[in-house]
Every structure is written in structure tokens, then in C-alpha cells.
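# let me see the structure of the following:
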Amino acid sequence: MIYPIVAYGDPVLKEVAEDIPQDYPNLKELVEDMYATMYHAHGVGLAAPQIGKSIRLFVIDSEPMMDEGDEGKGVKKAFINAEIVEEDGEEWGFEEGCLSIPGVREVVYRPERIVIRYFDEDWNEHEDTYDGMTARVIQHEYDHIEGVLFTDLVSGLKKRLIKNKLSKISRGEVDADYKMNFVGLSKKR
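The predicted structure follows:
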């Protein structure tokens, strides 16, 4: 199933998501649907709040973000009840975008390395270290389950410059090549 992506302005994107219990119904199916939705929208990550579910789940596939020579080093994985336990290394800037905020891209600075504890869809616990682009994709999706958007991490000047674009997105005045849900609007676009 392909879900519509929740657009900027929906309160679910600003909530801290709830932990998922082990008996959560149809979790594996939800994970597969999230991958399908992410690929359909040409994304490299998708968090459950972006499909209207305020639960601590996100999926990533960082392979498309790998530099030439690093092919095959991307990570495709689901993260359940994740907690970043450490961030270190030099912060580096990279232009990020978001499926919930189409047409807006800004440079965001993030630490180069993370340690994250999480469960996979079979409820196996992991604590892994990631760096570079995979760490960045994870940090971006992790922020979603913490109620943080990449636009929250840019400078005050940049926020003022993109304010009009964000307002238009929240009103449904945006072109995206995937279905979106807009808060307060009865139709999906």
C-alpha cells in the first residue's frame, strides 16, 4: 500500500512519537508499505509521522546517496523505538530536503557519526555506529520521530526566507509527484 505523505503544517509532524509495543498489529506489513511509499516518492527515508502515524518507526535506504566509489555501502533498514545514544565528529553541512516539504532544500549541519540503539522488525535489538551520509539520513528521520523538521535546524534568516514557501505547502499550494495529505483540507493532492 502506498500512503499519502503528510504535508508541512500537520501537527503530527511536530509531535514526539510514541514507542511501539511488541504486539503492534501488522508491523511487518507497515514497514513494507513504508518502503513502498518511500520509493514511490523517490525518497531515501520515511518516518511514520510522515504517513500520519505518531509512532517511533522509520525506514531508510541510503544507497542512492552514496558517492561514486561507495556504491554498495548504503544501508536499507527499519528502525523501531530508536534512540541516538551518541553523536560525535565534526559537523558538516549538506543540502537536505523532505518528502513532507516538497520544493524546499536547505543546508543543515549534523555530526558525522552516530551510535543508535533500536529494534528491527523482528524485534531484535541492535546498537550500531553509522557515519557519513547514512548517519545523516538516520539523523534526519530520527528527528521526525522527535517532532523536529530539518527547517527547524536552519538559521533564523533562512527560516524567514522560506516562510512563504512553507505557508504555501501547508495550504496545499505545492506540486509533488506523489499523493499528499494537507491538514484542514478535505482532499488529497
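# contacts and neighbour counts: CA atoms only from here.
Noted.
# which element is the most centrally placed residue in the chain on?
Central residue of the chain (Cα atoms, centre = their mean): Glu141, 3.2 Å from the mean position. Secondary structure assignment for Glu141, by DSSP states H and E: helix 132-145.
# for that helix, which residues meet the burial criterion?
Residues of helix 132-145 classed as buried by neighbour count (16 or more other Cα atoms under 10 Å): 133-145.
# one more: stretch 151-158?
By neighbour count with 16+ other Cα under 10 Å, stretch 151-158 contains the buried residues Thr151.
# measure that stretch end to end?
9 Å (Cα to Cα, to the nearest Å).
# distance from the chain centre to that stretch, please.
Centre-to-centre, stretch 151-158 and its host chain are 18 Å apart (Cα atoms, centre = their mean, to the nearest Å).
# now what about that stretch, what contacts it?
The contact list for stretch 151-158 (Cα atoms under 8 Å, 6 or more residues apart in numbering) reads Glu106, Val107, Val108, Lys159.
# can I get the residues you listed in CSV including distance to Met38 and neighbour count?
Output for the contacts of stretch 151-158, formatted as CSV (distance: Cα to Cα, whole Å; neighbours: other Cα atoms under 10 Å):
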residue, distance to Met38, neighbour count
Glu106, 20, 18
Val107, 22, 17
Val108, 21, 20
Lys159, 26, 15
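# from those residues, which land in helices?
Lys159 (DSSP state H).
# one step back: what is the helix holding Glu141 packed up against?
Where contact means 3 or more Cα pairs under 8 Å, 6 or more residues apart in numbering; DSSP states H and E, helix 132-145 is packed against strand 45-47, strand 57-61, strand 106-119.
# most packed of those strands?
strand 45-47 (a mean of 27; mean count of other Cα atoms under 10 Å).
# strands of the chain, start to end?
Assigned strands in the chain, in chain order: 5-6, 45-47, 57-61, 76-96, 106-119, 125-131, 180-181 (criterion: DSSP state E).
# second input sequence below; structure requested for side-by-side comparison:
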Amino acid sequence: MAVLPIRITGDPVLHAPAAPVTEFDDALRTLVDDMFETMDAAPGVGLAGPQVGVPLRLFVFGWTDDDDVLHRGVAVNPVLWISPTGIGELDEDAEAEGCLSFPGERFPLRRAESVILEAVDLDGTPFEIRADGWLARIFQHEFDHLDGVLYVDRLSHPFAKAAKKVQKKNSWGVPGLSWLPGRDHLDD
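Model prediction:
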């Protein structure tokens, strides 16, 4: 297993739709193992193929809820069914989100409270997960990556403006930038 470099916003692979996975082989298993190792080293709660430069429709996730239940897995060629999004003022703490491809920053973003994830596992076996709260947020965030959307692309004013300032300050938004968990120090 290996920790892979994580692409930073501006890399073309992050801003284009990913292709379906068609080969369920040892190379896919190795990629997924490396993605788990990378996500854990970052540390993060999810990581999509495009974030490690692989333009395929898959993501890994790993999150422990308030009841100490570990939700960990891989979703290949997922479909996401999203409940209607709530209305009202954003809670800047409870709805704050971060992204390993926009490292060290968090901004509030309204997401649906509930989703249904349909996907296949590494053997091509279909499964379904009904998720609420943070797990639903993780699924929506990672699924967006498969469509070439970063969470900062969804931010509303004034948070979109703040994100653009951070991007400019860090000289992000250009192809070829990445960071390596465990080696590169980024302010969290």
C-alpha cells in the first residue's frame, strides 16, 4: 500500500466528470487500498478517485459516528438519491465542510440531511446504504467529486468570496498542484 498525492483545486482531473469503473481487478483493489491509506494519513473521512488523479467513479469513506460505530467502505459507480435540502440560515459550525483538495479550510455548506447511496463493491456486488447527517454529507461531498464539483464550487456569498481569496493567496487553481499526506505540512 502507498500514500498517494492528493490533487489541489485547479487540477483538470478535479473539474471534469469521472468515467465509470469497468475493470474489477487487482489494480482496482490496489488503488482502493492506497486510497484508504491516503485518506487515513490525511486524515479525512472520504476520498474520491479524481482526488488522487484517477478519473474513475469511485470513492472510499471512513467515519465514526457519535455511538462509536465505524462506517467504512468503498462505493464504485455510485448513484446518489438526495432528499430535499433544508432552508433557513446556515449554521456556520454544524454545516462546516472541508476538502482534502482545498486543504486546511472549512466553509459552511447546506447539504441534504438524508441520502440513499446505491453502488457496487470491489466484486461488482450491488449494495445500498441509507444515510443521515454527517454520513449523508460525506456521500454528497464525495459524489460531487465524481461529477467534477468541489464543495467550494457550491458555496454561497460571502463564503464563496472567502474561498476565492484563500485560493488566490495559496496560488491554487492551476494544474499540477498536489500535497502528500504524512510529508507535506498543511495548516488544518
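# thinking again about what came up before, closest one to Leu30 of structure 1 among the strands of structure 1?
Between Leu30 of structure 1 and the strands of structure 1, the tightest spacing by Cα to Cα is seen for strand 57-61, at 9.7 Å.
# got the angle for the longest helix along structure 2 vs strand 58-64?
Longest among the helix segments of structure 2 by residue count, using DSSP H, is helix 26-41. Relative orientation of helix 26-41 of structure 2 and strand 58-64, computed by axes from the mean of the first three to the mean of the last three Cα atoms, to 10 degrees: 40 degrees.
# tell me roughly how far helix 26-41 of structure 2 lies from structure 1 on average.
Helix 26-41 of structure 2, aligned to structure 1 and superposed, deviates on average by 1.0 Å (mean Cα distance after the TM-score superposition for structure 1).
# need the residues that contact that helix.
With Cα under 8 Å, 6+ apart as the criterion, helix 26-41 of structure 2 contacts 1-5, 45-47, 49, 52, 60-61, 74, 122, 181-182.
# next one: the closest residue to the residue nearest to the centre of structure 1 other than its chain neighbours from His144 of structure 1, what distance?
Spatial nearest neighbour of Glu141 of structure 1, chain neighbours left out: Ala47 (5.7 Å); criterion: Cα to Cα, 6 or more residues apart in numbering. Plainly put, Ala47 of structure 1 is 6 Å away from His144 of structure 1 if you go by Cα to Cα.
# got it, and Arg160 of structure 1?
21 Å.
# so how far is stretch 78-90 of structure 1 from its chain's centroid?
13 Å.
# can you check stretch 67-87 of structure 2 too?
11 Å.
# how about it: buried residues?
Val74, Ala75, Val76, Asn77, Pro78, Leu80, Ile82.
# now swap in stretch 9-21 of structure 2 and tell me
Quick answer for stretch 9-21 of structure 2 (16+ other Cα under 10 Å): Thr9, Gly10, Asp11, Pro12, Val13, Leu14, His15, Pro17, Ala18.
# let me have those residues in a markdown table, adding distance to Asp33 of structure 2 as columns.
Output for these, formatted as a markdown table (distance: Cα to Cα, whole Å):
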| residue | distance to Asp33 of structure 2 |
| --- | --- |
| Thr9 | 23 |
| Gly10 | 26 |
| Asp11 | 23 |
| Pro12 | 24 |
| Val13 | 20 |
| Leu14 | 20 |
| His15 | 24 |
| Pro17 | 23 |
| Ala18 | 19 |
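# wait, Phe59 of structure 2 sits on Leu47?
Yes. Counting by Cα atoms under 8 Å, Phe59 of structure 2 does reach Leu47; the two are 5.5 Å apart.
# hang on, the earlier thing: now distance to Glu127 of structure 1 too, for the helices and strands packed on helix 132-145 of structure 1, in TSV please.
As requested, these are exported to TSV (distance: least, Cα to Cα, whole Å):
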stretch	distance to Glu127 of structure 1
strand 45-47	19
strand 57-61	16
strand 106-119	4
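# closest to Ile169 of structure 1 out of those?
Closest of those to Ile169 of structure 1 is strand 106-119, at 15.7 Å (criterion: Cα to Cα).
# mean shift between the closest one and structure 2?
Strand 106-119 of structure 1 differs from its equivalent in structure 2 by a mean of 0.7 Å after superposition (mean Cα distance after the TM-score superposition for structure 1).
# helices and strands around that strand, which ones?
strand 76-96, strand 125-131, helix 132-145.
# out of these, which comes closest to Ile116 of structure 1?
Among these, strand 76-96 comes nearest to Ile116 of structure 1, with 4.3 Å by Cα to Cα.
# outside of stretch 11-19 of structure 2, which residues touch it?
So stretch 11-19 of structure 2 is in contact with 7, 50-51, 53-57, 145-150, 173-177, going by Cα under 8 Å, 6+ apart.
# show the end-to-end separation of that stretch, please.
16 Å.
# that concludes my questions; thank you for your assistance.
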